[in-house]
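Undergrad: structure, please.
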Amino acid sequence: MEKVNWKVEGMTCSNCALSVNKVLQKQGMHEILVNPISGEVVFETASANGNLEKARKNIELLGYTVKTDDRETVSQPPKKFLSTHMQKFWFCLPFTLLLMLGHMGATLNLHLLHNPLIQLALCLPVFIVGMGYFGKSAVNSLRSGVPNMNVLIALGASAAFIYSLIGLISADPSRIFFETAASIINIVFFGNWLEDLSIEKTQKAIKELTRNEKVMANMIAYDEQHNEHVFPIENTALKVGDLLLIKTGEQVPMDCKILSGEAEVNEAIITGESVPVFKKQNDILIGGSVISNGTVRTYVTATGNETVLNSIVQMMKQAQNQKPPVQKLVDKIAAIFVPVVISIALLTLVVNYFFVHQTFQESLMRAIAVLVISCPCAMGLATPAAIAVGLGRAAKEGILFADTKSMELFRNIKQIVFDKTGTLTNGKFSVTNFKSEIDTEEFKRIVFSLEKMSNHPIAKSIAGLWKVSTPVRWKKVEEIKGVGMKGEDKEGNIYLIGSSKINAAINDEDHHLYVTKNGQIIGWIDIADELRPEAQTVIDFCKKKGIKTILLSGDSIKKTSEVGAQLQIDEVLAEQTPQQKLEKIAQLVREQPTVMVGDGINDAPALASATISISLSKASQLAIQSASVILMDSGLKKLPMAIQLGKHTYGTIKGNLFWAFLYNIIAIPVAAVGLLTPTAGALVMGLSDVVLAANSLWLKWKKVL
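TA: The predicted structure is shown next:
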């Protein structure tokens, strides 16, 4: 199977997305994801499937523009006149205004504009442009099996135009209302233009990330005499391994590693934190960050799609493409909305004419008003617009939602499980005391040789502190999960380092780590790990929100209880193996929705089994994390913001859906009883989407903490 990524422009709601989805399904595509807000369309197709071009043409027949490659934007010719809603609106506006004046011709003494033939001539350009867009899209959406909103607009405008044409032919001025047909088309173009502007703003966060990608870099090169030369080059031309000079005030052009020099780096684009971070030799610089102070020589480690920034953008786009559970119900309603509205419009015509005894013209006007005031787009925009803004604000705050389902699930969360080491504590350990029964240097050599083979934060810290130049060459070495490290030397001696669980003969828990040789204790090590400064604030936040806190750790009961007591955590579970952690999380999830917060390195199975998994991960590790939510500053302080943003995003979705359903429930009956003209209905319909988009955009500035 081949994965295909397209950009489809012109979609405005999930009804449009359903139409595109249906076309792709008919052409044999699989795993289809369509995002109406960003225009991202991702699907899989068999390599031998020759229907790609046919699918593209059928989507374009719906009135959308398909870009199969971002590079097309460079080579594409300028867009034709009347290719945008804004251009269509301004083109139709003069004709529509003259028709409206003509409608009031007798009052304003504009008899020329009141002439039916003049009105037809003024209406024709508007009607042709309108049907060229709405009519074409309506016909093709009907062919796809998912009628869109343009079916309603095309029917309403066509009914008004044809009925007026009949009135012109039969010389009955009372049947002529060309201004209604023109005003419907023109006002809907205006509404679509406003909608385009609103949707564009919901995508602003992703654009702010991508707009920093093209910058000039100072490339270092050497001539045959080994003289250094520095010359400018666009970062898009860089390759892995290229040498760069980056100075104060300059943006890091691509992901780099420092060869020499030191600098303070602003990584706000990634972490949301504007406080500069100190970087030295061998540290990684993230593309898009800015050198606040200092000069460094670096070499490029990643370019293009492989950079951290691009990984974040791609994960945001993938998250937008996913549908939260609430959207599935909306999609079902949107799929049948247009046929239902057409049925209501026909019923309005029949009831008003035959039972309420209105004139046919008035009955038709009411039926047309029902068609043009109904708005499936409002329902379709409710979820994706809120999700787009919520994801954008989260990214700006240094929070990355890997899936949108988490945003909805946060509303039900009543308990949070915390890992201890590297999560509630900072993960940087120091040796406070140790004792050895053998030579001290040999003891440190053995400990270093074992711990350097482990990825555990404690092991990494000790290996860094006790680094030696002549480590033991193990015949065999392995990590015993939840226990420690085991090594066998060339003479067959077995060494173990870990908690008291490494040897059943060790009954006390006075020390953190023990070292044994062939089952005999040869030393112990005490270590200290400070609590994260924000840990207490986060636990207090959970208590304030009524969320139960649980500490789940593989460390000893004594050490784990000390942390639990210091932070006043509700429940403490210690000496848990990875398997026991997994089983405990599974049990908690069965009881009620549960969040687990970990460092994203250890306890991966337990994290994956939680309702929502939150990883405290460095930005350079983002691309390989599988957590639901990633806090990009490697700290806990963004956890309350992540929880509240999830809840408020879901609240915005609920508010949007309430507005969308309430609008249609009220607007359709109001139009059916003649309280709104078709022109007013078209205006109200256009503004309904703008209200919804504005409510979504409010999430961008809304106080959530």
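
Undergrad: all contacts plus neighbour counts: C-alpha atoms, from now on.
TA: Will do.

Undergrad: could you pull out the buried residues of stretch 130-146?
TA: Neighbour-count burial for stretch 130-146, with 16 or more other Cα atoms under 10 Å as criterion, is recorded at 130-131, 133-141, 144, 146.

Undergrad: er, stretch 50-70 actually
TA: 51, 55-56, 58-67.

Undergrad: quick check, nearest of those to Tyr650?
TA: Tyr64 (29.5 Å; Cα to Cα).

Undergrad: now the closest one. Nearest residue, chain neighbours left out?
TA: Gly10 (5.0 Å; Cα to Cα, 6 or more residues apart in numbering).

Undergrad: that neighbour and Val20, how far apart?
TA: From Gly10 over to Val20 the distance is 11 Å, taken as Cα to Cα, to the nearest Å.

Undergrad: another for comparison:
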Amino acid sequence: MAKHQEEVYRLTGLSCASCAVTFEKNVRNLNGVSEAKVNFGASKITITGAATVADIEKAGAFDGIKIVENNQSETFQKKRLWQGNLHVIISALLILAGLILQANLGSGHPIVTSAFLAAMVIGGYSLFMTGLNNLLRLRFDMKTLMTIAVIGAAIIGEWVEGSIVVILFAISEALERYSMDKARQSIQSLMNIAPKEALIRRDGIEQMLHVDQINIGDTMIVKPGQKLAMDGQVLQGRSAINEAAITGESIPQEKQSGDFVYAGTLNEEGILEVEVTKYVQDTTIAKIVHLVEEAQAQRAPAQAFVDKFAKYYTPAIVLLGALVAIVPPAFFGQIWSDWIYLGLAVLVVGCPCALVISTPVAIVTAIGNLAKNGVLIKGGVYLEEAAALKAIAFDKTGTLTYGKPVVTEFLPNEKYHDQENLLAIIGALESQSLHPLASAIVEKAKLEGFDYEGLNVQNFRSITGKGIEGEIDGTFYVIGKPEYMKGIVTTEDYRQFEGHVLRLQEQGKTVMLVGAEDQLLALIAVADQVRSISKNTMKQLALSGVQNTVMLTGDNQRTAAAVGKEVGVTDVRAELLPEDKLKVVKQLREKHQHVAMVGDGVNDAPALAAASVGIAMGGAGTDTALETADIALMSDDLRKLPFTIKVSRKALTIIKQNIIFALSIKAIALLLVIPEWLTLWMAILADVGATLLVTLNGMRLVRMKDEDEAHHN
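TA: Okay, the predicted model is just below:
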């Protein structure tokens, strides 16, 4: 049945980057198809228009491409290297038989020639079909070069070398396909991480349902040791949830009623009843998979350079091969067969396999590795930007700090007779206030076990910008700023605490004094706690070469300076409005070019957008962070930032190594033409060797681990 809207299909058998381009063009030329876009990294195609699966597969028959509908991704299976490459094995056996027969019957014997011809046809059938088709359309890619070389070798009677070229090229393609499949496995493992069924209670009846049948509002029952199939909010129960699949954080998180949980995470302890809050296609894990696959389709600047270079490089190689084959015998009296052979060898050695695969294998592997470690990068361009960072700006609240004020000091006046109930009285008064700092004091009273709720507060009043006051059991209490309280309490009492007030304010803490009548009862200091990992993160960033770290905050200069000193940033910008943060980021870009902004993805949206790379904290809980940021740290864990830069720089280094190596191998092999040393088998071996080495070099990124995270755990 024809499809009339945009459809996404997953592909099996997509062997190489150039095949992806050819397949895309073939599908685009189908009747009823208005647009087709192949994502080579994710191995899928998006088609707009009307086309049958049969027609689409026919368009990819040249490369053995098969289609699996996007929602059937669980049918994918890991394949061994030899699976799907039977033609390569048969071709290799025929070549071996041909060599044995040649040793006994002679090189010109019809049986020997037939063995090599059969090896060429079986091993290179798809190669020839595509190559001849390209040749008719004057489209020059690696398969075109190989086809010309093999047919040319057969014409001049080089059957052995022609068949070896076919088998080595087939092996090269098999290795490329296998390595790209390995690189894609990190994303396929994410796709399959959430169960396809869940135990659902609906209308009082418990039943196992496929995730596609689960609705928002259903109650999902998750037993210990089970993975969650859907995103939702805990209704009942308490448990530890391992969220490593989403955040990369292996330490289980305590979850209870009211907390949000995510599909693909593991329930380790108690039974949970969870209200489903998202459909299966909208879950956090589904969004991560989608965004990572889109990221793998985005071409990095290095890849864009390679693609553009290959566009001109391949026709140039065809021209060079023709000149090598024709000029020496035509103008200098050399032997035609010798120079035609060398011209064919030039075509083979010029095949851009290694060059074309050099970039995508590194990018796909790096993005996949980071995704498994809880870092979402939205494209190769941001991977390269992260590698080039010279400065990083951090929002203070919620990024370098927890964003939740806590009581750091509680100093009662020793002269006050009823110290035991003092915290309960303060908690009762602050529970009436809506001030952000009041919640910290109430939480302190609660943690200490004081029954502040049992106290009756009367005549409560909030004095804007100064403090609060109220009456409990006939006594009138006031809690306020030191400047305000100075005029209320006795001078002797105030002087007793004055040194503490100044010391704590210099540390960037908010100080409040508690009084009753004219007596000073206690001092309370409240502060937004600095994350324990912030200081170590700044050290790791400095070691990785990011020397400029800037903290941006709306806090006053004194508080900001104290936090900045504790964290270890190189610069502090305080008393900033959101538009001021934007200006600072623009200034940093003018000075350093490559600048990142780290924030929560909501309040810092303008600054995130203005930076070279916008990095959002805690992407697991906020859709906004996933949508607006270029990089999302899925957990509230700054330690992922140095690791991201490390992987990015390693990926960029590997890409440069691969490009240089691939071109150097070609250059050395082409120089062998001058002394007439270059042979067909040497040429193809150089190409296969280069392809294999750049692929293995790119795959090294799979093994990169977050050492700081491992050490922390």
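
Undergrad: that older thread, in helices, which of the buried residues of stretch 50-70 of structure 1 appear?
TA: Counting by DSSP state H, the buried residues of stretch 50-70 of structure 1 place 55-56, 58-61 in helices.

Undergrad: so Ile539 of structure 1 touches Ile569, yeah?
TA: Yes. Taking Cα atoms under 8 Å as the definition, Ile539 of structure 1 is a contact partner of Ile569 at 7.2 Å.

Undergrad: now list whatever residues contact both of those two.
TA: Shared contacts of Ile539 of structure 1 and Ile569 (Cα atoms under 8 Å, 6 or more residues apart in numbering): Thr549.

Undergrad: which SS state does Thr157 of structure 2 fall under?
TA: To be clear, residue 157 of structure 2 is Gly; Thr isn't right here. Following DSSP: H, G, I helix; E, B strand; the rest coil, Gly157 of structure 2 is assigned to coil.

Undergrad: next, count neighbours for it.
TA: The number of residues packed near Gly157 of structure 2 is 15, by other Cα atoms under 10 Å.

Undergrad: thinking again about what came up before, now the buried residues of stretch 130-146 of structure 1 as JSON lines including distance to Leu209 of structure 1?
TA: JSON lines is the format used below for the buried residues of stretch 130-146 of structure 1 (distance: Cα to Cα, whole Å):
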{"residue": "Gly130", "distance to Leu209 of structure 1": "37"}
{"residue": "Met131", "distance to Leu209 of structure 1": "38"}
{"residue": "Tyr133", "distance to Leu209 of structure 1": "33"}
{"residue": "Phe134", "distance to Leu209 of structure 1": "35"}
{"residue": "Gly135", "distance to Leu209 of structure 1": "38"}
{"residue": "Lys136", "distance to Leu209 of structure 1": "36"}
{"residue": "Ser137", "distance to Leu209 of structure 1": "34"}
{"residue": "Ala138", "distance to Leu209 of structure 1": "36"}
{"residue": "Val139", "distance to Leu209 of structure 1": "39"}
{"residue": "Asn140", "distance to Leu209 of structure 1": "36"}
{"residue": "Ser141", "distance to Leu209 of structure 1": "35"}
{"residue": "Ser144", "distance to Leu209 of structure 1": "36"}
{"residue": "Val146", "distance to Leu209 of structure 1": "35"}
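
Undergrad: among these, which are in helices?
TA: Per DSSP H, the subset of these in helices is 130, 136-141, 144.

Undergrad: follow-up on the earlier one: nearest to Ile387 of structure 1, of the buried residues of stretch 130-146 of structure 1?
TA: Val146 (23.7 Å).

Undergrad: excluding chain neighbours, what is closest to the closest one?
TA: Nearest to Val146 of structure 1 is Ser19, by Cα to Cα, 6+ apart, at 5.3 Å.

Undergrad: same check, this time on Leu670 of structure 2
TA: Nearest to Leu670 of structure 2 is Val346, by Cα to Cα, 6+ apart, at 6.5 Å.

Undergrad: my guess is the one you found contacts Gly321. True?
TA: Yes. Val346 of structure 2 lies in contact with Gly321 (Cα under 8 Å); the separation is 5.3 Å.

Undergrad: how about Gly390 of structure 1, what's its match in structure 2?
TA: Correspondence of Gly390 of structure 1 to structure 2, assessed by TM-score structural alignment: Ala366.

Undergrad: which residues touch its match?
TA: Residues near Ala366 of structure 2 by Cα under 8 Å, 6+ apart: 647-648, 651, 701-702.

Undergrad: again with Val572 of structure 1
TA: Contacts of Val572 of structure 1 (Cα under 8 Å, 6+ apart): 550-552, 560-561, 564.

Undergrad: which of these fall within helices?
TA: Per DSSP H, the subset of the contacts of Val572 of structure 1 in helices is 560-561, 564.

Undergrad: okay, these in JSON lines with distance to Leu631 of structure 1 and neighbour count next?
TA: Formatted as JSON lines, these follow (distance: Cα to Cα, whole Å; neighbours: other Cα atoms under 10 Å):
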{"residue": "Thr560", "distance to Leu631 of structure 1": "24", "neighbour count": "21"}
{"residue": "Ser561", "distance to Leu631 of structure 1": "26", "neighbour count": "20"}
{"residue": "Gly564", "distance to Leu631 of structure 1": "22", "neighbour count": "21"}
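
Undergrad: hang on, the earlier thing: neighbour count: Val346 and Gly321 of structure 2, which is higher?
TA: Val346 (32 against 25).

Undergrad: which ones are touching the alignment partner in structure 1 of the more buried one?
TA: Matched by TM-score structural alignment, Val346 of structure 2 corresponds to Val370 in structure 1. The neighbours of Val370 of structure 1, taking Cα under 8 Å, 6+ apart as the test, are 341, 344-345, 667-669, 671-672, 678, 681.

Undergrad: let's see it at 7 Å
TA: Residues near Val370 of structure 1 by Cα atoms under 7 Å, 6 or more residues apart in numbering: 345, 668, 671-672.

Undergrad: which member of those residues is positioned nearest Leu238 of structure 1?
TA: When the contacts of Val370 of structure 1 are compared against Leu238 of structure 1 (criterion: Cα to Cα), the nearest one is Ile668, at 57.9 Å.

Undergrad: just tell me what the closest one corresponds to in structure 2.
TA: By TM-score structural alignment, Ile668 of structure 1 lines up with Leu670.

Undergrad: ok, then the element right after whichever helix or strand that match is part of?
TA: Element membership for Leu670 of structure 2, per DSSP states H and E: helix 640-671. Sequence-wise, the next helix or strand downstream of helix 640-671 of structure 2 (DSSP H and E) is helix 680-699.

Undergrad: just want the angle from that next one to helix 640-671.
TA: 170 degrees (axes from the mean of the first three to the mean of the last three Cα atoms, to 10 degrees).
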